[in-house]
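*Asks:* heads up, no residue letters with this:
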């Protein structure tokens, strides 16, 4: 066979192989999608919606592959999860709050670093020590700020020697319309808020109910038990934007709150901010308990494991609030030592590292050190 014909045959074989590989890859993504849909119990209303979601899923899988290629040497792993059929905008609209600049406080208002510790242990975590409740799932609502604040209160209550008690996030979401006009910050229910304002709400209200007495319902996505809450008293349209178009007064604060069921003896006396020195934050974490923080969570949608350390992450544009429970360090595959925070999220236990993630420490990564706060409870 002449050389030119051999080359033509080889070109044809290569093209055929590429076509087969592309076909196999497409089938593979379809199979992954079917297994994913079955595994999480996702249902679609019709074939067209399913195909639309499959298109988003396919794009997300390609993005996940790209992220893993970029960050594998940095020890970060990304993987499809329950958010895999959502666009970035859909995810942000349902699980984050609109990005806002950090609140700033006078240095005099920051908590002085405790002097109880003469050295900082290499690692520490409050998980398993009776002051951290189970991982929750905020669902399709921007209520992370309330979860972060309430979980901080839970930890401080347990640190006083009280039984570890799950407190009502829904009460804070429904009833807290607090605002800080000077700093142009407000608590906006399902549209976001600030833990420091949530502490102030609980202080003004005189207490908080348990999760059992006032259960979470606003983020259930329209499923059974979903509530459609009207804006909290004092809701600020200027700072929060227009409220939900549809609500039910029977689902709202005035219809459900019952001060007679506030946890006996749990009284908020104030709150503290801790500045941005991450060594001081670690010391205070050790001495005081889990701390509320806010951050930029733009790339967390498909986080699966490892120390979260994205190359680009604006620390002055915050859209999520979480709870730091511990810290530590580990060796990377490149042999460097990386320090990290251990953080409790509110996206369910199947997300990330059993509902937690680790994020680089001593870098103010994604603004993790800008809004570190804790509630102060009356000691009785």
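*Replies:* Done, it's in. Bear in mind the structure is a predicted one, so any value in this text is a computation, not a measurement.
*Asks:* Please make it C-alpha for all contacts and neighbour counts, starting now.
*Replies:* Noted.
*Asks:* The helix or strand where residue 339 lies - contacts with which helices or strands?
*Replies:* Here residue 339 is covered by strand 337-344, with elements defined by DSSP states H and E. Other elements packing on strand 337-344 under the criterion 3 or more CA pairs under 8 Å, 6 or more residues apart in numbering; DSSP states H and E are strand 320-331, strand 356-360.
*Asks:* Which of those sits closest to residue 374?
*Replies:* Comparison of these against residue 374 by CA to CA identifies strand 320-331 as nearest, at 10.1 Å.
*Asks:* got the contact list for that closest one?
*Replies:* Applying CA atoms under 8 Å, 6 or more residues apart in numbering, the set of residues contacting strand 320-331 from outside is 96-97, 122-127, 132, 144-145, 147-148, 151-152, 195, 282, 285-286, 289-297, 337-346.
*Asks:* for comparison:
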């Protein structure tokens, strides 16, 4: 087994080395391969020409980035036919942090990082559901929430099978009357509203309420709630949610080590072409726009690239860290020993509750990963 692992690691490193030195000599062939691999088709020749233009620009970006020997590599992901602005508009409009104060958990005193495990990965404990794909819907908040509800139900009853609860149930049924993070459904919301909904009505399984809102031709599915609380037995319920102290690295690490995963708000505008390694591509001297929700499932240290936070995303398994090994969908964010901070200057451009009055937010950690972390409390299986 050890020999197999060493050979596999060698193969992975060889693929990564090749990607660092990649030269795309035939963009047309690369585009053909890309369309086949990711099942891409376009409605017209004009649209295909436009997508190919964006694809060519991304190939140049990938070549340049990977030649600079950074801690992470870029590659041809399913987003490679989009410009950065198009990527943000189509895949990062579903998480907007609350523009008002939220209840926080009192920080535990005297947290000593040296006393915590060197690495944590909740996948190893069998409490993390498979990576999903939110598709063309701003429902990251629902996927992050559903992932956390499933994890904590399992953590609180390890004798029960891990059950995947339905993001669609939350997308279609969790109300957002104050328009926090959008107007609800595919137009954005926040995890605390999902956790609160689950405390009142519970959540059914993915099998009972399958996800359909990610289909661009399935418009309207996010606006019609097909759940009847008077007739349906739910699978899991919460007692609400709690929030960690904002921008507190020790609190986040202690929680991950001793309690469970976290639902995390992040700035993901530059993640589209991420292919592996420890990502450090969110500059602190520019606007850090928090626009996505993910599941923070651990932390660790890469022997070459240093400390990282481990994140489960909702863009499918043909993206991100693990993609080259057939188990993608994750990203490792650089974890500095002393967190660096910056400012989100655009919380009101869709990034807060209507009339919230917040004009800026102090955010810390790579891509603001320490800014806003929450989790469901009292989560239990009901059947």
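*Replies:* Looks like it came in fine. All values derive from a computational prediction rather than experimental measurement.
*Asks:* Would you mind listing the residues in contact with residue 374 of structure 2?
*Replies:* By CA under 8 Å, 6+ apart, the contact list for residue 374 of structure 2 reads 191-192, 241-244, 262-264.
*Asks:* Also residue 191 of structure 2?
*Replies:* Remark: with contacts taken as CA under 8 Å, 6+ apart, residue 191 of structure 2 is in contact with 141-142, 144-145, 263, 374.
*Asks:* Next, give me the two most distant ones among those.
*Replies:* Taking every pair in the contacts of residue 191 of structure 2 and measuring CA to CA, the maximum separation is 13.3 Å, between 142 and 374.
*Asks:* Make sure residue 158 of structure 1 is actually in contact with residue 131.
*Replies:* Yes. Look at residue 158 of structure 1 against residue 131 with CA atoms under 8 Å: they come within range, at 5.3 Å.
*Asks:* Neighbour count: those two, which is higher?
*Replies:* Between residue 158 of structure 1 and residue 131, counted using other CA atoms under 10 Å, the more crowded position is residue 131 (25 against 18).
*Asks:* got the residue ranges for the strands in structure 2?
*Replies:* Using DSSP state E, the strands found in structure 2 span residues 72-74, 120-121, 236-237, 241-243, 262-266, 274-279, 292-302, 306-312, 330-334, 341-344, 361-364, 373-376, 380-381.
*Asks:* average distance between stretch 48-55 of structure 1 and structure 2?
*Replies:* With both structures laid over each other, stretch 48-55 of structure 1 and its partner residues in structure 2 are 2.0 Å apart on average (mean CA distance after the TM-score superposition for structure 1).
*Asks:* against structure 2, where does that stretch fall?
*Replies:* Following TM-score structural alignment, the partner segment of stretch 48-55 of structure 1 in structure 2 covers residues 46-53.
*Asks:* Now that stretch: buried residues?
*Replies:* Judged by neighbour count (16 or more other CA atoms under 10 Å), stretch 46-53 of structure 2 contains these buried residues: 51-53.
*Asks:* Pipe the contacts of residue 191 of structure 2 into a markdown table and attach distance to residue 236 of structure 2 per row.
*Replies:* Supplementary listing: the contacts of residue 191 of structure 2 in a markdown table, determined by distance: CA to CA, whole Å:
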| residue | distance to residue 236 of structure 2 |
| --- | --- |
| 141 | 18 |
| 142 | 15 |
| 144 | 15 |
| 145 | 12 |
| 263 | 17 |
| 374 | 18 |
